[in-house]
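# Got a sequence here, can you build the structure:
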Amino acid sequence: MNKEIKDKSWHEVVIIKDGTRACGSGGVLGNSPLVQNKSYFEVKLQQSGIWGVGLATRNTNLNSAPGGNDAESWVFCFDGVLRHNKKELQGVTKRATEGDVIGISFNHIELNFYINGICLDAPITGIRGTVYPAIYVDDGAIMDIILDNFVYAPPNGFQKIMVEQSLL
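Model (predicted):
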């Protein structure tokens, strides 16, 4: 958000707070792809509900939460499950609750998730294509994206999403 997560969303998602908060029903993508080698961003869970955070391509289905329902999205969901293509990739032992900050790091080899700075140690690999930050909300969930001034330090070598610019 923050001018990043506004570009493509389902019509039932509401983007407020200068483009940093998602609520309503469905999914929203950032408008800047993750092009650098080591990208990091955070999402704060303001209110519980059905939600998912992670990465997706422009071809993902944004009409349902929590995401991970097609071959175009890879998400960590409200129920502690990592999902992709309607499959549970793995469950994790920790779930995020209201007030928690979920970190997302991606280096084009692994996608990793963190809760309050602690790595979930459940990497997702095999991600192909141009991907964007993705947030899915439903059933009252409210999520804020944090694109800089992070609450927790990014993993070593990771940094905020760089906006690609063309000189020509």
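# rest of the way, CA atoms for contacts and neighbours
Will do.
# Would you mind listing the outside residues contacting the lengthiest strand in the chain?
Among the elements of type strand in the chain, defined by DSSP state E, the one spanning the most residues is strand 39-47. Strand 39-47 is contacted by residues 53, 96-107, 140-148, 150-151, 154, 158-162 when judged by C-alpha atoms under 8 Å, 6 or more residues apart in numbering.
# Proceed likewise with the subsequent sequence, for comparison:
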Amino acid sequence: AYQEFTFHFFSGKDVVILKEGERICGTGAALGTLPIVQNKAYFQVDVQQNGTWGVGLGNSHSPLDAVPVACDFWGIRDNGDVVANETVIGKLNKPISEGDSIGVCYDHVELKFLVNGEWAEPSITGIRGPVTDKHPASIQGLLQAYPIIYVDESAIIDVKFRRFTQEAPSGYDEILAEQTLL
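Below you'll find the model as predicted:
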């Protein structure tokens, strides 16, 4: 069984979270507290004010006081860079400006983006979890991915985990929380 995603974040010490968890500003990153567990998940961010920002997926090792987040971050940056764990793999083929809406789609194989409801390229594949003593390389692929948003230089980002203003693509749905039954 699943329950609705809650609007809670782990965040860097200088991150400000307003509007019941729907607005992120300040300096640093905010990481959702619940991993994406369903097959096809969608969330949306709106660029309310330009600055330095990034949106995508992170994990429990993502550095929340770093801007830009590079290590353990898969996503897009305000300048259009598409980043896969510290490596810039390309530039988004659609520019992003203040007022734009970005859809984030993840199906555990590919991370895809929409800008104002239109698909943007490139997408990101090969998302992996950290290699630690608890997570040896042999099980590295079992990533628990969380939504992550980072901000700096006056950026204001609104995040929507439901009640989207841009419709989720066919087959994708709001992030659901896995409910454990005892």
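# Any chance you could compute the TM-score here?
Laid over one another, the chains give 0.93 as their TM-score (TM-score structural alignment, normalised by the length of structure 1), with 164 aligned residues with a C-alpha RMSD of 1.2 Å.
# what's the longest strand of structure 1 aligned against in structure 2?
Taking TM-score structural alignment as the measure, structure 2 aligns residues 41-49 with strand 39-47 of structure 1.
# Residue 36 of structure 2: what's it in contact with?
144-147, 175-177.
# same deal with residue 115 of structure 2?
94, 96, 100-103.
# Recalculate using a threshold of 10 Å.
Listed by C-alpha atoms under 10 Å, 6 or more residues apart in numbering, the contact set of residue 115 of structure 2 reads 44-46, 92-97, 100-104, 121, 166.
# how about stretch 15-31 of structure 2, which residues of structure 1 does it hit?
Going by TM-score structural alignment, stretch 15-31 of structure 2 sits over residues 13-29 in structure 1.
# Could you look up the SS state of residue 90 of structure 1?
For residue 90 of structure 1, the secondary structure call by DSSP: H, G, I helix; E, B strand; the rest coil comes out as strand.
# about what we covered before: among the contacts of residue 36 of structure 2, which are in strands?
With strands identified by DSSP E, the entries of those that belong to them are 146-147, 176-177.
# Please pick the buried ones from the contacts of strand 39-47 of structure 1.
In these, burial by neighbour count holds for 53, 96-97, 100-107, 141-147, 150, 154, 158-161, counting by 16 or more other C-alpha atoms under 10 Å.
# Mind checking which of these are in strands?
Among those, the members falling in strands (DSSP E) are 53, 101-106, 142-146, 159-160.
# Now for those: which two are most distant?
Using C-alpha to C-alpha, these span at most 24.6 Å, a distance reached by 142 and 159.
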